[in-house]
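J.: What follows is a predicted protein model with its sequence.
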Amino acid sequence: MTRVLAFLFVLLTAVLVLPAAPASAHAATVGSNPAPGSVIGTSPSEVTVTFSEPVTPVDGRVQVIAPDGERISGKVEGGGNVIRIPVRKASKPLGTYLISFRVISADSHPVGGAITFSVGAPSARPEEPAATTGPHPSVAVAVPVLKTIGYAGVTLIVGPALFLAFLWPPRRSRAGASRMIRIGLALTAAATLGALGTQAQQGSGSPIWTLSAGEFTEVVTSQYGLLLLGRLVVLGALAVLLPPLLRRPRRTVTVPQTVTAPVLVGAGAPAPQPAPAVKPQPQVTPRRARAGAVLALGAAGLTTWPMTGHAIAVPLPAVTVAAGVVHMAAMAAWLGGLVTLTVFLLRGTHERMLGVIMPVWSRWAALAVVWLVMAGAVQAVIQLGSLPALWQTGYGRLLLVKIGVLAGVLAAAAGARRMVNRARNGRGLRRTVVVEVAASVLILALSSILVQVDPGRSASANDQAVSGKGMSETLTSNLYTVQFNIYPVELGEYNTVHAFLYRPDGAPLQAEEWQVSARLLDPALEAVQQPISGIVPGNQALGSLSFPLAGTYEVVFTIRVSEIDRASVKTTVTVGT
């Protein structure tokens, strides 16, 4: 027993420490205009970046940097999957430009990156602004911890409330369970406020302690912030409505009354006759109305979780949101009930009373597990997108770990159920339930990480994401200077080379003949001539390079600038390693 709990504690600690790395992005960059790595003739008045999902630009974190490092972007316009960035003409327009962006995806997670394009000819890439990728370590740690606290808070509300309402022994004090509900409300509220406080820092990449009033206001007035404010309102209402509903019900004694007609004194007076019975009319009692309000508020509060996560950014959001609510409600009822049993009821309750409570709870727990598994299966199918994503993506592998832990918990639950059916409510049952609770806490931690990891359905979009990869370089001989760009520098035949030729004094130079070759250095192979031709009139040439094997290639440009003047320049390119 002690060894099992120690193992679960170590595993839980590892799970909470591992997410310190930045969370994966959930919207991929799938295109831009100008295209990534492209070379265009004139400076654009607007650039666009296209994503696989709707995004919201982070204020001040979407920029276009000119070749000399000057920021030339204006106010960003976002609409759906595309962000538009107006740009003014740079003071030195020729060279390589950098589009640096940071946006918030539809499921509230940050996405950062950079794309380059060139005007006239490639040049050195401008320095990328700081904090364009990944959240600050303080935020990366705080986010999953806050989510775990929020999930724990919900379980501490639902489980004790369920027992106090339906299964609480009449002679046991309700103070401890009521206190646990208040703790659950406080934890959930704290986690929600923490989520509001870290959302802006997720977007900006800044430390958690640098939150400004303006950033907090921007978050609060967004859809994400309004949903979390709604959750806080629900928690406040539950704090008022739940305590009176869960107090020990008062026993009232009804004294039957016989209503008779007036008695007439005197001869010939008729015998007293009972008044006609009045059929009672069904009424909605204040207690029943309060219970209905609590259920409605609870459902509304649970809805805010999937609506601020993965579930809202899928092809079937209504299905995934509904499945998310059912999944979380079933988890909270099951795990919260186990915690209530472990902390309050398994010790100090007469075995005869446990013999009444445990069979009912066992049936409820089994039903909660069925709904938990069904809702989880719906979510997994939609979020994974394909069966291979189960073992090919980080999301799928983490899901497999969660399923494995869940299987162990269900095995422990099955053992506890057998003990209940055999009326064994002693030490063995307590030990089994404690292990079940400990493993379930690990499932909560895994869930808090899972909502931060890129879903399997996004893997294909990320595989197609543009990254601005490629290479630009300037080579010089005594006859000329050549600037060139190779894109995308990948294995295969489809690598475009775009070159620009200049005199030593910087004036454009038109070549008489262009040649380019590529040779693998290790293992050493013969140089292979590659197709390239000049663009007339002008100082440009366009061609392609083939890299059939991974390794380092020597690329040689041989350019004839007159009938007799010819020179070669060379560089190396590493491909696929």
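T.: Received the coordinates, thanks.
J.: For the rest of this, base every contact and every neighbour count on C-alpha atoms.
T.: Noted.
J.: all helices of the stretch 1-150 of the chain, in order?
T.: For the stretch 1-150 of the chain, the helices defined by DSSP state H, counting those that start in this stretch occupy 2-17, 137-166.
J.: Presented hereafter is structure B, for comparison with structure A:
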Amino acid sequence: AAAALATTWSLANHSVTGQARGFAVPVDVVHLVAGSVWLGGLVALAMTHVPARDAVTLRVAVPRFSHTALVCVAVMAATGLFQAWRQVGSLPTLFATAYGRVLLAKVALVVVLVAFGAAARGWVARHYGAGGNRRRGGPDPYQLYAFYRRLLAETAVGAVVLGLSAALVAMEPARSAYTGRRSTAAPANTAAVPVVPEPVPFSAGSGPAARGAVLLEVFPPKVGPAQLHLSVLGPNGAPLNVPEVHAAMTLTGRDLGPIPVELQGAGGHYIGQMNLPFPGRWQAVLTVRTTETDQATVRVVVDVSA
């Protein structure tokens, strides 16, 4: 049942897009199940087993969970490295994107959890013996209370890790965000020179519409009412008909957006009406869906004057 629930989550997140999709979904399921067993076991110990102070139950449950947690951590580390490679790709991407920075925060907290776990394994070995050796007398009430407080702290950190994991699912992966930023970056000394729009490439999964480019133009590029013209092009430069296209405008300098732009059109060319309230370097966030499960996000810089 846990694996089935994890599969539904994996099929709704970034595992179904990008590189190595056929391998990414089962790896993500294993990662989720291992994390659930680890953190779920912490909750069980902290909320039921330890407060009950049943010496017989603790003598069996605590050493068994200690061993299980070690296996789960090893599995999570291996699968997490694979996922990081898929969604990040390189060290510059890790530090230059919001996704990468949130991932770093998650990894730092996981390291804290591993440190808690290592200390807990030492505690278990001292008080229950290796593998729950019954010749050990077990902890006294004061020692058990100290262990209980450590479990609560570990559970709290685990809850924060879950929150960061949920945030990562809702964010654009670092690899695609960094690629879009590099492909749309404009030199600082070209503000006064008319900019000729250039196609920005995208890649989403496999199939005839998996690769192409988007061509965006905002007219007029000034504060006030404007039109967004968007063309989706195939590898040969011809219009590409895709199932769905979304557009939104953001102005990071003022922490404004994303402002959705309703697009009208078909056959690879779309027009949207919008109103730009401020000048500055806006960013058009374009999401192109090529199949039922594949999509790519492209960011295009639009300089808006007063």
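T.: Structure's in. What do you need? Model, not experiment: these values are computed from the prediction.
J.: Overlay the chains and give the TM-score.
T.: Taking TM-score structural alignment, normalised by the length of structure 2 as the basis, the two superposed chains have a TM-score of 0.55; 182 aligned residues with a C-alpha RMSD of 2.5 Å.
J.: Check the helices of the stretch 1-150 of structure 1 for me and report the most buried one.
T.: Most buried of those, by mean neighbour count (mean count of other C-alpha atoms under 10 Å): helix 137-166, with a mean of 22.
J.: residues in structure 2 aligned with that one?
T.: Alignment of helix 137-166 of structure 1 against structure 2: no match, by TM-score structural alignment.
J.: Which parts of the helix or strand following that helix count as buried, going by neighbours?
T.: Next along the chain after helix 137-166 of structure 1, taking DSSP states H and E as the criterion, comes helix 175-204. By 16 or more other C-alpha atoms under 10 Å, the buried positions in helix 175-204 of structure 1 come out as 177-178, 180-204.
J.: now whichever helix or strand comes after helix 175-204 of structure 1: how far from the chain's centre is it?
T.: Next in sequence after helix 175-204 of structure 1, counting helices and strands by DSSP H and E, comes helix 213-220. Centroid separation for helix 213-220 of structure 1 versus its chain: 21 Å, with C-alpha atoms, centre = their mean, to the nearest Å.
J.: so helix 213-220 of structure 1 corresponds to what in structure 2?
T.: Alignment note (TM-score structural alignment): helix 213-220 of structure 1 is unmatched in structure 2.
J.: Check which residues of that helix are buried.
T.: Within helix 213-220 of structure 1, the residues that count as buried by 16+ other C-alpha under 10 Å are 215-216, 219-220.
J.: And for stretch 261-274 of structure 2?
T.: Neighbour-count burial for stretch 261-274 of structure 2, counted by 16+ other C-alpha under 10 Å, picks out 261, 263, 266, 268-272, 274.
J.: Between all of the residues you listed, which two are separated the most?
T.: The span of these, defined through C-alpha to C-alpha, is set by Gly268 and Met274 at 19.7 Å.
J.: what about Leu387 of structure 1, neighbour count?
T.: For Leu387 of structure 1, the count of nearby residues is 11 (other C-alpha atoms under 10 Å).
J.: That one looks like it's in a strand, true?
T.: No: applying DSSP: H, G, I helix; E, B strand; the rest coil, one finds Leu387 of structure 1 to be coil, outside a strand.
J.: Translate it into the numbering of structure 2.
T.: In structure 2, Leu387 of structure 1 lines up with Leu91, judged by TM-score structural alignment.
J.: Next: Val516 of structure 1.
T.: Under the alignment (TM-score structural alignment), Val516 of structure 1 maps onto nothing in structure 2.
J.: In this structure Val516 of structure 1 contacts Gln530, no?
T.: Yes: at 5.6 Å, Val516 of structure 1 counts as touching Gln530 under the criterion of C-alpha atoms under 8 Å.
J.: Settle it for me: which of those two has more neighbours?
T.: Neighbour count, other C-alpha under 10 Å: between Val516 of structure 1 and Gln530, Val516 has more, with 23 against 15.
J.: Pretty sure that one sits in a strand.
T.: Yes: under three-state DSSP, Val516 of structure 1 falls within a strand.
J.: so is the closest residue to it other than its chain neighbours in a helix, a strand, or just coil?
T.: With C-alpha to C-alpha, 6 or more residues apart in numbering as the criterion, Val516 of structure 1 has its nearest non-adjacent residue at 4.6 Å, and that residue is Phe557. Following three-state DSSP, Phe557 of structure 1 is assigned to strand.
J.: Just give me the neighbour total for Val441 of structure 1.
T.: Residues within reach of Val441 of structure 1, counting by other C-alpha under 10 Å, total 20.
J.: That one matches what in structure 2?
T.: Counting by TM-score structural alignment, the partner of Val441 of structure 1 is Ala159.
J.: gap between the residue nearest in space to the middle of structure 1 and Ala189 of structure 1?
T.: The residue lying closest to the centre of structure 1 (C-alpha atoms, centre = their mean) is Gln452, at 3.7 Å. According to C-alpha to C-alpha, to the nearest Å, Gln452 of structure 1 and Ala189 of structure 1 sit 20 Å apart.
J.: ok, now Ser362 of structure 1?
T.: Going from Ser362 of structure 1 to Ala189 of structure 1 by C-alpha to C-alpha gives 30 Å.
J.: With Ala438 of structure 1 instead?
T.: As judged by C-alpha to C-alpha, Ala438 of structure 1 and Ala189 of structure 1 stand 24 Å apart.
J.: got it, and Ala237 of structure 1?
T.: As judged by C-alpha to C-alpha, Ala237 of structure 1 and Ala189 of structure 1 stand 12 Å apart.
J.: ok, Phe163 of structure 1 - contacts?
T.: Neighbour list for Phe163 of structure 1: 337, 340 [criterion: C-alpha atoms under 8 Å, 6 or more residues apart in numbering].
J.: Which helix or which strand is home to whichever residue in structure 1 pairs up with Ala77 of structure 2?
T.: Ala77 of structure 2 maps onto Val373 of structure 1 when the alignment is built from TM-score structural alignment. Assigned by DSSP H and E, Val373 of structure 1 belongs to helix 351-384.
J.: Cheers, nothing more for now.
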